[in-house]
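# got a predicted model here, sequence first, then my questions.
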Amino acid sequence: MKTFLIIIFSFGIITGNSQIVYTDVEPDSVVNEFLQGYAVDFNNDSKSDVHLVLLDNIGVWVMRLIPDNSGDSVYVINEGGDAGGAAVLNFEDNISSSSNFYKVGSGWGDLLYGHWDDSGDYGYWTGTQEDKYLGIKFKISDDFHYAWIHLTTHIYAVDDMDFIMKGFAFNSVPNEQISAGDIGNETDIFAVSANNLLIYPNPVNDIINLSGIKYQSCFNIEITDISGKLVLRYSNVNNNSFNISNLKSGVYFIRIQTDKMVYSCKFIKK
């Protein structure tokens, strides 16, 4: 079964000091072939934050995390440094500034499991690890956010393994802890697919129109360019049309947050 399946995005909003943004991978995504992986995009900004992959070489088979780009600041909770690997977390384990983080891509400390014919087995995700979690720290702009990844792994043999990606979430409040498995207030979780939000016309000249937004008595809009730079923001919007004539031609991403939902979509400005 190939890695890249349809993903339905769900977002949970918590009142108070924290806001958990949760993505439910539905159906679960199974990766069981080497040189395949799963790209995790915590904040749905079309830029992958970290990849979980299966890799092999002559006499080597590994399951590990890798950064999207070499310069990315993404970390995983680790045990044992380079000689250890990614920690196996249980439901409600704390992920915060007090956790022992290791920079993904800086060595073998991001390893879940690996076997080298000339030296043996490494990592803590051995055998079957059912419904466990990875603790993650990553950057949005200049701020760190804490996050978790929910998965099940199977090591059948040194050259036969798989993982099942089930979901992930992060705390959208910078530097605020999150508990493994915390999806916020379950009564406030809604499934949002790319087809729920319609932007028209697309490409657009001056006036952009929105359709498909629920709970829309009032909402906030942010538009970023392809580099992630914020270029336009509207607060407390109460209509479905607005002017973007001041934007330069190019590709942009729009993020719309209502009282109960978050939408994200790409559009082109002529």
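Arrived safely. Numbers count the residues shown, from 1 in each chain.
# C-alpha from now on. contacts and neighbour counts both.
Fine.
# now do the contacts for His150.
Asp131, Lys132, Tyr133, Leu134, Met165, Lys166, Gly167, Phe168, Gly181 (CA atoms under 8 Å, 6 or more residues apart in numbering).
# let's bring in a second model and compare:
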Amino acid sequence: MKKTTSSKLTKRLAQYGALTVAIAGVSESNGQIVYTDVTPDFAGGNGINYGLDMDNDTVVDFGIIGSSAPAVGFYGVLPSNSWVGSNPSFKYPFALNSGDVISSAQSIWYGGTSNVGTLNYVSCYGGIGGSNWCGVTDKFLGLRFQISGNTHYGWAKLDVSASGDSFTVKEYAYNSTPDQAINAGQTTLSVNEFSLNSVKIVAVNKSIGLYNLSETTNFNVFDVSGKSVLQGSTNDTNYVIEANGIANGVYILELSSANSKSVIRKKIVL
């Protein structure tokens, strides 16, 4: 429900904004694309494997394995880490093109070490088989993995030889906002996805002022345990959330745009 607020309160919230931020120690977390350029490109093949660490936390998320079969295999190190593909009999990862969307919309994901996908195998010979990676350049793997229990989507760009005896890893990236899509090859957020970055958030007493909203915006207030205590939406440019029904304390305000799906989070003190 839209809350009508007096212009006097709106002005007071704006005036005290800087002071409130300073006292409360407000911090924010904006969604972004975390991109890694593999420099120099990594060349692998028979007996030369590659551990793909998507979030660069020193824990390998996916493995690319070379073999004398000849073959190039791909698998998720953890059961929750998976890749998008086709053909359940042989589990071929898709060779995505630049710009293809990687998200929950994909229906076929293979996860864990028990589902080793074939990037290239003897099935490439003579046009027999269903591998999507027979002698390709600058194609993308669609990836899904978890960080602290949250699902993230990403990509990795590779070349694979027609004979299946070598592969090259060039770069990879993921969307740092949980459950948000990423396009194959995407390295930065678009202008639309930054639509919430200009929003000003001011918390005074039990009122939370939102300013410079450019589109329909959903809001959710979480307590320190992660429980949602207040939520709603607005299509106004300026809007005040009245939080009289919740206790004093530290909260996380999450704003998500209805159109661009951009998400920002700020710590507030009520």
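Received, thanks. Computed from a predicted model, the values in this text were never measured in an experiment.
# and the TM-score between them?
Overlay of the two chains. TM-score (TM-score structural alignment, normalised by the length of structure 1): 0.54; 158 aligned residues with a CA RMSD of 2.3 Å.
# circling back to that earlier point, would you point out the most distant pair within the contacts of His150 of structure 1?
The largest separation in the contacts of His150 of structure 1, counting by CA to CA, is between Met165 and Gly181 at 13.3 Å.
# on that earlier part again, which ones among the contacts of His150 of structure 1 are found in strands?
Using DSSP state E, Asp131, Lys132, Tyr133, Leu134, Met165, Lys166, Gly167, Phe168 are the members of the contacts of His150 of structure 1 that sit in strands.
# to which residue of structure 2 is the first one aligned?
Put plainly, it is Asp131 of structure 1. When structure 2 is aligned by TM-score structural alignment, Asp131 of structure 1 is paired with Asp138.
# list the contacts of that match.
Lys157, Leu158, Asp159.
# burial of the closest residue to Glu242 of structure 2 other than its chain neighbours, as a residue count?
Computed as CA to CA, 6 or more residues apart in numbering, the closest residue to Glu242 of structure 2 that is not its neighbour in sequence is Ser207, at 4.8 Å. Ser207 of structure 2 has 18 neighbours, counted by other CA atoms under 10 Å.
# my guess is Ser207 of structure 2 meets Val240, correct?
Yes - between Ser207 of structure 2 and Val240 there is a contact at 6.5 Å, judged by CA atoms under 8 Å.
# just give the nearest non-adjacent residue to the spatially most central residue of structure 2, would you?
For structure 2, the residue sitting closest to the mean C-alpha position, by CA atoms, centre = their mean, is Asn175 at 2.4 Å. Leaving out its chain neighbours, the residue that sits closest to Asn175 of structure 2 by CA to CA, 6+ apart is Ile33, at 4.6 Å.
# which position in structure 1 pairs with the one you found?
That one, Ile33 of structure 2, aligns with Ile20 by TM-score structural alignment.
# surely the residue nearest to Asn175 of structure 2 touches Gln180?
No - at 10.4 Å, Ile33 of structure 2 does not count as touching Gln180 under the criterion of CA under 8 Å.
# and these two? which has more neighbours close in?
Legend: neighbour count by other CA under 10 Å for Ile33 of structure 2 and Gln180, higher for Gln180 (19 against 16).
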